[in-house]
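Trainee: the sequence and its predicted three-dimensional model are supplied below.
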Amino acid sequence: MGIDRAEVKKFLRNWANTESKPHFAVLVEGRWGCGKTHFVLQLLEDESFTDRKPIYLSVFGIPDVQSLETNLFYASAGSLTKTLHKGAGLAGSIFSGALTLGSGGIFGGTANLNKIVDAVTSQLEQSSTNMDGALLVLDDLERCQIPMSELLGVVNRFVEHGDTRVILLANTDGLKDNHFIAFREKIVGHSFFLESDPDSALASFVGEIGQTDVRGLLEYYEQDIRELYNKSGFHNLRALRQFVWQLATVLERMNEDYRENDELVRNLIVQFFIFFIEFKLDLAEESASLTPLDLLGQYDEGKDEVRHVYEFSFDKDKEPTPKKRIFNKYEQHNGIRTVITVQQWIAILTSGVVDAARLNAELAQADEVAGVGSWPSWKRLWHFYEWDFSDGSEPGFWSDVEDMQSNLGCGSYVEVGEFLHVVGVSLMLAEHQLVDQTVPKTVKTMKSYIDGQFIPALTYERCRGVVERFGYQLESYDGLGFIGREGAEFKEVLNYLVEKVEEWHQAWLRDDAGKELLGLLTDDWIQFIGNLKVTNHPSEQRYLDIPILATIDAGAFVDAWFKLSRREERLVVGSLKDRYEHHPALLDKEGLWWRSVQEELMRRVANTRSKPRNVQIKNLVKHINSSIIEKWELRQFQEFSKGGLADVGWMTRTRIGD
């Protein structure tokens, strides 16, 4: 159980200032980030707390007793009343000789603990003068590399044989072994477990902000930040402090009129807290590692104006993804509509730099600033049940209906999610007889739009993943759920859309995809390979299980292949070898294509006068044989053995290159 920090402070004040020597150290323990260090440093900075010279030292990274001695000497040798030293050990030791404890000791299980303590104690007589009368704080005990038996000797010297008061700070969750238990029983006379105290800590963190108006703004929104902190469940005050400092930088860069926009500032704080704590720091132990780049949706790469962080849920019974769990935790169930672009949030999180001009330009376009007037007409109509028609807004309603229908006529809705919102809104209006069309007529109109305008304007980037995103359990787009998404009419339009998009996709794969892929062979052959197999390099991996190579003209492939350097040229076949190990069925269509590539290579040999170059080309032919053709022939033979092969003429052919 935790204890009131005021009581801890009272005890430490009496203990530090009593004239009688306590002859024991005090342990302040708590989980990482609970504010132990902040609490104790506040005491050290309080001039009224004690007349003793405060000395702070983190033992994190100090490798041995000699380095610890050096740090303690430098920390205690100053004449200033306050010497706060942090950091790893300084090189060398100011004391002559080294401790010779051998390889046994408490860790070897052969030596008596008291003997080790006495041995270490005798080595530290020289340091007692500087430390006498001091208040020594040793932090990060759980991350100390010095064996506990040796550290025990150091601390014991000060509390038993001198007049030094020692406070130890540790996350004892990381100190469960017998060595620490022995250390604790020998040295520690009193211990306190500190729970996280976000209220006082947050007030303190905000009070450290130098700019007056920003500090005042943070004070105003302290309750909002506390609520977010409690929802996070991490109880990590170090992370909270980092967030406050970074948030202050963002607020300082904002135009003054934007700082006065309450809704804008509240939403900015919510977004930045979630993005900073969950995606930048990624404190959740049970989640997959998240980074700022994960703020972008799977199909948002390359888009500059994305303002929505979302995660589609395909199956309600499926365990939510780490990203979805975060949205649920902060009650952002439909995702987050961002006040600035997701790309700018990523830039701020990764670099820590806030471009004031870019920030304010994007804030000007936020819904909280531009208002509903900046929304597309379908979005205002989506909020139909929130309209207050007593304020004279009915003409605006009819204007939005007309605008949405006009945009449909012009083919303006090309994004899948936006179009589905238009479908849902249109069906809702038809159902309530707010438009001339009936519901069946609206369904027919939407199908005609798909055939005549949506599909002709489709690109691969917009097509990609439509079936995966919308073919199963769909929920929302742009933070809004689709109206009537469970209704038969909506599903009819959706299924028709998915069917037509898939038809377009298959035609694209057959006619254009191979040509586009071939362009990568000369422009970026690593990306070419990465579209065909799993690699360690960033790539789209579009065709892991699609026989796309069979759609490429063999001559055009060889032309592009020969434009590579000779080294890269040789690596292509080997790089594609395991494509067929993971998806052997691809050989059924691509094996014959590789045979045609071999034939094309042999034609190049016949037409090439350079004998050295012909040797290189023939080597490529053999490489294709050993890496791909042999596997293809084996697969064909296995199918023939099962009686499933109609044409066995391949068995009598001469292997190319032999």
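Mentor: Happy to help now that I have it.

Trainee: could you use CA atoms for every contact and neighbour count after this?
Mentor: OK.

Trainee: surely Trp378 meets Ser399?
Mentor: No - with contact defined as CA atoms under 8 Å, Trp378 does not count as touching Ser399 (11.0 Å).

Trainee: and the two? Which one has more around it.
Mentor: Counted by other CA atoms under 10 Å, Trp378 and Ser399 do not tie: Trp378 has more neighbours, with 23 against 13.

Trainee: tell me the contacts of the more buried one?
Mentor: Asp400, Val401, Met404, His421, Val422, Val425 (CA atoms under 8 Å, 6 or more residues apart in numbering).

Trainee: host element of the first one?
Mentor: When you say that, I think you mean Asp400. When elements are assigned from DSSP states H and E, Asp400 belongs to helix 394-410.

Trainee: how far off helix 394-410 does the helix or strand just after that helix point, in degrees?
Mentor: Downstream of helix 394-410, the next assigned helix or strand under DSSP H and E is helix 416-431. Going by axes from the mean of the first three to the mean of the last three CA atoms, to 10 degrees, helix 416-431 is angled at 120 degrees with respect to helix 394-410.

Trainee: A further structure is provided below for comparison with the first:
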Amino acid sequence: MANEIAERVVAKYLTVKKPGYALMLDAPWGSGKTHFIRKVTDHETNETRLYVSLFNVHTAEEFEWALVRALKPWSEQTEKWGKRISEFVSGVTVAGCSVDLTKVNMTEIAFDSLPDTLIFDDVERCGIDPKQLWGLINGFVEHEGKRVILVCNSVKGAKKKQLAAIREKLVGQVVTIEPDIGAALTTVWVRLPDGPGRKFLQLRQDVIRETFADAKHNNLRLLLRALRDAVDLIDQIAPDMRTFHEPLERLVRTFLALHMAFHEGRISKEDLVNRGEVAIFHSLGGGDENHPLHLLKRDQVKAEIDAAYNTVFSAELGRKLIGDGYASYAVINEALHETHQFRETEAKSDWVRLWEWADEDETELIALEDRIAQRMQRFEITEPGEILQLYGAREFKGAYFDDFCSKENAREFCKYIHELDNRELLPTRLPATTRDREGYGFDAEFGRIIYEGRAFKPDLRARVLVRLLKQKMDAAYERALPDVAAQLFADLRSDPVAFREQLEAQAGVHNYSYAAILHHLDVADVARILLRYFIEEREITAVLVFDTIGNRTSPHRQGLAEEQDWIAALKQELERQAGNVSVICLAQMRLFLQRHMRAE
């Protein structure tokens, strides 16, 4: 049993009368010292043992008050020291008489009520000079004959050298403990909410123990905090994905390893983001063997610390869950779904199965290749990300076949992209979001190509394909703008709210909030619709539409320069059409424009 010897030593010390020395329990932070001493001494219910925390105690006077508070804790609701003192005094008498604290030494009063066993916790975090602290405590050991147990972490704190030197004069025996993960887990299951997360973790205590051991920090507090958040994570995973036990187990192992490392201070929030960087983990990419992530990966060999390629726990989801501390149900499940590791084999996309070709039956692999070839012949594969993944998967597979030609593979995909463009089957790129990044359906940043949660390091030919795809999608975008403008005009005429949604920024949504489009509309036609709203629905619809257009002149929308001349022309046309209605209408329009359509 863990710490059985330590328990015997403490239990024996508790039976010694006036031992003349202190017993020290020395163990790292988070190893369960406080829990251990509470269990062994039973100080919460045994009145012959007094527990005193020295955390944040800096003077002899505060030391005395720590004893007083331990003997007679005051109410948490009491805010004023005067009332706290009066509460204490009302319960303390000497020879049947009340005590005036201004005339009597507090320590002398406390000594009369002190039990035979004193337990001082958080010794290394006490602010009193070690020599003075040891003198105060030594009075109880030598002069009062008390049993004194000191609970500390001697390897931490600014005064660890002084503590090590001085304890020889006071401490007669030192006992150490190791983290009792079994006891900790037994305790934590009771505290965690009953549900799928707790049940899943309870069945995988071997994974928890192994991950904790690999972490090497021996801090149970870090583990219990990670387990609490792991339970919450699993509870939020969709029930159908929770049936995939193997990837879920890898997710838990990786989550616990990263969570503990982050809260220990071993890795930073930036490191969580950089888990997707190839160069950090691979020497061929100039990796740094002393990088915190590299070192963590070396210790946590079974966890997927490296998220540069395929992983069950993406760098983005790790940043949100651990670095930010929160991710919504939708974000969690979408991120896990995109890994393709929480789906049945038959539900996996062809390109995913091609990456996993080594696990396919030979007959199935031949059928898979044939199906992909037929789909390409019919030009059914149009998603740019899927095209790039198929290219990369073929390169990966071809490296193990003698008759494979990389140059011919690249030539085939280049020809395929050109043909998709000629047939106008290639999708347009999406306009920039608030982060000012256009959407191509894949990510080609930081030396990787990523699509639906899977990444691979591109060769030179793959980078050429990326540039070609972006070029063709940019051209398709420009060709589509007149049709988009026509739909935008239709929304302006019949659904002003939809019109606004296409032009106002929404987090993570690709619309035209940062992409010029209004200059493709006819100024006179737009002015006629706006004038009608101004006359008939001025307080609601007109305000909504005029504000939407006026916001396009905001300085932070620098990408909308093409629209500025168009908006100026629209204002002039609105004034002209309003003047045709009446002089009053023109004056009101000018004021309305001043209020709801910003000046150039």
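Mentor: Okay, I see it. None of these values were measured; they are calculated from a predicted model.

Trainee: is Gly172 of the second structure in a helix, a strand, or coil?
Mentor: Of the three states, Gly172 of the second structure takes strand according to DSSP: H, G, I helix; E, B strand; the rest coil.

Trainee: and in the second structure, which of the contacts of Trp378 of the first structure remain?
Mentor: Contacts conserved in the second structure for these, using both residues aligned by TM-score structural alignment, their matches' CA atoms under 8 Å: His421, Val422, Val425.

Trainee: looking at these, which is nearest Val466 of the first structure?
Mentor: Nearest to Val466 of the first structure among these, counting by CA to CA, is His421 at 14.9 Å.

Trainee: what are the buried residues along the longest helix belonging to the second structure?
Mentor: Scanning the second structure for the helix with the most residues, using DSSP state H, yields helix 460-494. Within helix 460-494 of the second structure, the residues that count as buried by 16 or more other CA atoms under 10 Å are 462-463, 465-466, 469-470, 472-474, 476-477, 481, 485, 488-489, 491-493.

Trainee: just stretch 174-191 of the second structure next, same as before
Mentor: Of the residues in stretch 174-191 of the second structure, those buried (16+ other CA under 10 Å) are Val174, Val175, Ile177, Glu178, Pro179, Asp180, Ile181, Ala184, Leu185, Val188, Trp189.

Trainee: now the helix or strand where Arg604 of the first structure lies: buried residues?
Mentor: Secondary structure assigned from DSSP H and E places Arg604 of the first structure in helix 587-606. Neighbour-count burial for helix 587-606 of the first structure, with 16+ other CA under 10 Å as criterion, is recorded at 587, 589-591, 593-602, 604-605.

Trainee: cool, stretch 226-244 of the second structure as well?
Mentor: Neighbour counts over stretch 226-244 of the second structure (16+ other CA under 10 Å) mark 226-238, 241-242 as buried.

Trainee: ok, whatever residue of the second structure lines up with Gln42 of the first structure to Gly32 of the second structure distance?
Mentor: Taking TM-score structural alignment for the superposition, Gln42 of the first structure sits opposite Lys39 in the second structure. Using CA to CA, to the nearest Å, we find Lys39 of the second structure at a distance of 11 Å from Gly32 of the second structure.

Trainee: which of these two has more residues huddled nearby?
Mentor: A count of neighbours by other CA under 10 Å puts Gly32 above the other of Lys39 of the second structure and Gly32, at 22 against 12.

Trainee: I figured Phe60 of the first structure was touching Ile146, is that so?
Mentor: No - Phe60 of the first structure is not in contact with Ile146 according to CA under 8 Å; the separation is 9.6 Å.

Trainee: so where do the strands sit in the first structure?
Mentor: For the first structure, the strands defined by DSSP state E occupy 25-29, 53-58, 83-84, 134-139, 165-170, 188-193, 308-309, 336-337, 476-477, 480-481.

Trainee: got the angle for the fourth one vs strand 25-29?
Mentor: Same thing as strand 134-139 of the first structure. Orientation of strand 134-139 of the first structure against strand 25-29 (the same axes, to 10 degrees) gives an angle of 30 degrees.
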